[in-house]
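*Asks:* generate coordinates for the sequence data below:
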Amino acid sequence: MKTKVEVDLVDVAGGNLGSVSRCLRRMQIPYRLVNPVYPPDGTKPIILPGVGNFGAVMNSLRNDNFDQLILKLVREGTPYLGICVGMQILFEGSEESSVAGFGLLPGKVVKFRQGKIPQIGWNQINPTSPDWKEGYVYFVNSYVAEPLEPSDILYSANYFGPFCAAVARDNITAFQFHPEKSGDFGKALLNQWVQSVSTFSSDQKLRGARR
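*Replies:* Presented below is the predicted three-dimensional model:
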């Protein structure tokens, strides 16, 4: 579905930037790439994709204090969508690395205790909210988030036991799976998020930050 909402797509070293940007183009969602040289200004929703190592992604973002800018914007109310490691870094830390995460959500990231690692392939996700639909999505992950607040869990899934597949709180949404690789259902999830932030403006963010 074509939308007038433009998003800021964070250029993360080693991330799944190519697949996400291609998906956005196919969906006719306009975007601009942002990085420490061309930073976001808080006027557009942010998408942060990421694959690989938790610590490597955080260290990449720390170039020129880029992580602090993103953290500031999200705390002020800018909508944020994290994908894969872009979800994990919302938490305080990970067993994968000694590098601290954003700490925007309480909890930690742990390695799967059972089964073949990494989990690669399709798996069913089940929503905790009636506003979101169940379906099958594509995962590539060895680590999963363990939120301290059950209310932060948007989707759950099962891989030799239940795990958190997506989170949502206020202006933050994040998927452990890859919506850009999850066919029509994944595109529908991306479109639902885009439509949910379609009324966002910097004025709205600033009004929210003052409260």
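*Asks:* every contact and neighbour count from this point should use C-alpha atoms.
*Replies:* Will do.
*Asks:* and the residue nearest to Phe177 when sequence neighbours are not counted, how far is that from Ser98?
*Replies:* Nearest in space to Phe177, with sequence neighbours left out and distances taken as CA to CA, 6 or more residues apart in numbering, is Phe139 at 4.6 Å. Per CA to CA, to the nearest Å, Phe139 is found 24 Å from Ser98.
*Asks:* more crowded one of the two?
*Replies:* Phe139 (22 against 10; other CA atoms under 10 Å).
*Asks:* compare with the first, here's sequence two:
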Amino acid sequence: MVVKVVILDYGSGNLRSAERAVARLGADVTVTADADAAMNADGLVVPGVGAFAACMSGLRSVGGDRIIGRRLAGGRPVLGICVGMQILFERGIEHGIETEGCGEWPGVVERLEAPVLPHMGWNTVQAPEGSVLFKGIDPGTRFYFVHSYGVRKWELEAGPGFAPPLVAWAEHGVPFVAAAENGPLMATQFHPEKSGDAGAALLRNWLDTLR
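*Replies:* A predicted model of the protein is given here:
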């Protein structure tokens, strides 16, 4: 089965590198802001680079926040990458300015406390037991990060009848959320499309959930 994936084009993110990375794994990939295409795809990838506020502005301009919400309400898979992960949270604070996010997860995106920022380069990730995204990936595997902000506290707990979200952590000065899996909503702070074989393995794991 060839799965159909849309890379949401809202003016931010490594669209073509994400497109190539997913297409190399055999998916039928389209880069578009078309709402119908984004709603009907087997999987939706939400990339993002730059400032939280600018990404949210671009996302809202194409109705991307509503698309994400509608897909998740119907149990349709969404994968956020880098700032595309950050905007899934309630709010982001940059340079003292607070911006409302999509609110799919509680929590705040804030500046990391580290001697050197941005956090740029390869780093290991502490993946949770039972992870789908990190299935078959060695614990010491490194992924490629480029960011100065992150989620330093995970605030969503399991509710009655619901499995707890699976949260992966990394550290740069302080611990931060490196990836999260919560039913159809999954996301990574690092760039799987820039993480070589490790990133390809993770994307393949995600694509397997769409079949």
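*Asks:* quick one, helices of structure 1?
*Replies:* Secondary structure of structure 1 (DSSP state H): helices at 17-26, 54-61, 66-76, 85-88, 183-196, 202-210.
*Asks:* which among those is found nearest to Glu146 of structure 1?
*Replies:* Of all the helices of structure 1, the one in closest proximity to Glu146 of structure 1, counting by CA to CA, is helix 85-88 (9.5 Å).
*Asks:* out of the helices of structure 1, nearest to Asp131 of structure 1?
*Replies:* helix 183-196 (9.6 Å).
*Asks:* and the closest one, what does it pack against?
*Replies:* strand 135-141 (3 or more CA pairs under 8 Å, 6 or more residues apart in numbering; DSSP states H and E).
*Asks:* show me what the strand it packs on is packed against.
*Replies:* Secondary elements touching strand 135-141 of structure 1 (3+ CA pairs under 8 Å, 6+ apart): strand 119-127, helix 183-196.
*Asks:* wait, Gln124 of structure 1 touches Lys133, no?
*Replies:* No: in this structure Gln124 of structure 1 lies outside contact range of Lys133 using CA atoms under 8 Å: 10.9 Å.
*Asks:* re the thing from before, trace the residue nearest to Phe177 of structure 1 over to structure 2, please.
*Replies:* Aligned counterpart of Phe139 of structure 1 in structure 2: Phe145 (TM-score structural alignment).
*Asks:* counterpart of Leu148 of structure 1 over in structure 2?
*Replies:* Leu148 of structure 1 maps onto Glu155 in structure 2, by TM-score structural alignment.
*Asks:* and for Gln88 of structure 1?
*Replies:* Gln88 of structure 1 maps onto Gln86 in structure 2, by TM-score structural alignment.
*Asks:* quick check: its match vs Ala41 of structure 2, distance?
*Replies:* 22 Å.
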